[in-house]
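> Provided below are the primary sequence and the corresponding predicted coordinates.
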Amino acid sequence: MGALPGVAAADPTTPAPTPAPTPANGPAPKTTVDADGTYAVGTDIVPGVYTSAGPVGDGTCFWKRLGADGATLDNALTKKPQTVAIDPTDQSFKTNGCQPWQLTDAPPPPQTSGLAPALAGLQLQAYMAQLNARAAASGQAPPP
């Protein structure tokens, strides 16, 4: 069978072109978080210090860091700009209602409390007891 008119015959000694390589594990982790959702650290996003300008519109910005066991490591619900340090050992980062998060070289935010969550809860209870005692001393009834 002859070649089609206007079409060159393939040279059997020339190897077929190889396709461009594709990443074996999918796309590389991102350095921005631009939509609500939960992102796996090291897979979806790179660990590091991220900043956001705060909530979208007049809403609130919620974010949460989760540890390997699924426990909440840190979180916030705010109307202010935010900076969060996402550690390589974090399992995931969740965000909702925030403007885009961008990886930055800013220093990590200061720890607001060096206390474990259980101790921080006890400290909060002690503060509330003091406030209720002061309210009672001024003639006001503490909340139920």
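Received the coordinates, thanks. Bear in mind the structure is a predicted one, so any value in this text is a computation, not a measurement.

> all contacts plus neighbour counts: C-alpha atoms, from now on.
OK.

> So what's the residue count around the residue nearest to V49 when sequence neighbours are not counted?
With sequence-adjacent residues excluded and distances taken as C-alpha to C-alpha, 6 or more residues apart in numbering, V49 is closest to A85, at 4.3 Å. Close neighbours of A85, defined as other C-alpha atoms under 10 Å, add up to 20.

> next structured bit after the one helix or strand A85 maps to?
Following DSSP states H and E, one finds A85 within strand 82-86. Per DSSP H and E, the first helix or strand lying C-terminal to strand 82-86 is strand 92-96.

> okay, now the one to match up with it:
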Amino acid sequence: MAPPLLLAVGRARGGPEAALFEHHNARLRPPLALRELAEARGSPAEIRRREGAAILAALPEGALAIALDLGGEMPDSERLAALTTRWAEAARPLAFVIGGAEGLDESVLARADHRLSLGRLTWPHMLVRGLLAEALFRAQCIRANHPYHRAWRPG
């Protein structure tokens, strides 16, 4: 099966955000295959519509689509590990989707099999790539009982 896909609106221009993604993505097994989609122009609604159409066209047929969305499930690391196990067991191509500055179109959210939030804060979309890669790496470590993840939390 193909490696998980990361569909992201916008082009990385180097810098610390791209380095963060590259650092954590290189640790993933297998790493995410990044496919960048062009940012659209127009009104906010038109941008969402155009970028949404590009995302839907780029999704592999039958893919299990995970949309990064502020209104999505906000799991802790252990729950994300359980989710990634379930997604892997689905035996479908896996695609994570990060929208552009105007967010994801309703058509993309309707197509998504799962909506995932990295918290209620708004993050720069280039930074979200690195945060997602780190969270997925941490989830892999949890599943493998690797010491990278420390389960201790203040009570």
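It's in. Please read all numbers here as calculations on a predicted model, not as lab measurements.

> Report the TM-score for the pair.
The TM-score (TM-score structural alignment, normalised by the length of the first structure) is 0.24; 57 aligned residues with a C-alpha RMSD of 4.9 Å.

> what angle do the strand holding A85 of the first structure and strand 92-96 make?
160 degrees (axes from the mean of the first three to the mean of the last three C-alpha atoms, to 10 degrees).

> picking up where we left off before, please report the distance of the residue nearest to V49 of the first structure from M128 of the first structure.
Distance, A85 of the first structure to M128 of the first structure, using C-alpha to C-alpha, to the nearest Å: 30 Å.

> ditto for N75 of the first structure
With C-alpha to C-alpha as the criterion, N75 of the first structure and M128 of the first structure are 21 Å apart.

> R65 is in contact with A76 of the first structure, correct?
No - the pair A76 of the first structure / R65 is not scored as a contact, 9.6 Å apart, by C-alpha atoms under 8 Å.

> higher neighbour count, these two?
R65 (24 against 14).

> can you tell me the helix or strand for the more buried one?
Counting by DSSP H and E, R65 of the first structure is found in strand 61-66.

> which other helices and strands contact that strand?
strand 72-78, strand 92-96 (3 or more C-alpha pairs under 8 Å, 6 or more residues apart in numbering; DSSP states H and E).

> One more pass at 10 Å, please.
strand 37-40, strand 72-78, strand 82-86, strand 92-96 (3 or more C-alpha pairs under 10 Å, 6 or more residues apart in numbering; DSSP states H and E).

> N75 of the first structure: what's it in contact with?
N75 of the first structure makes contacts with F62, W63, K64, R65, L66, V84, F93, K94, T95, as judged by C-alpha atoms under 10 Å, 6 or more residues apart in numbering.
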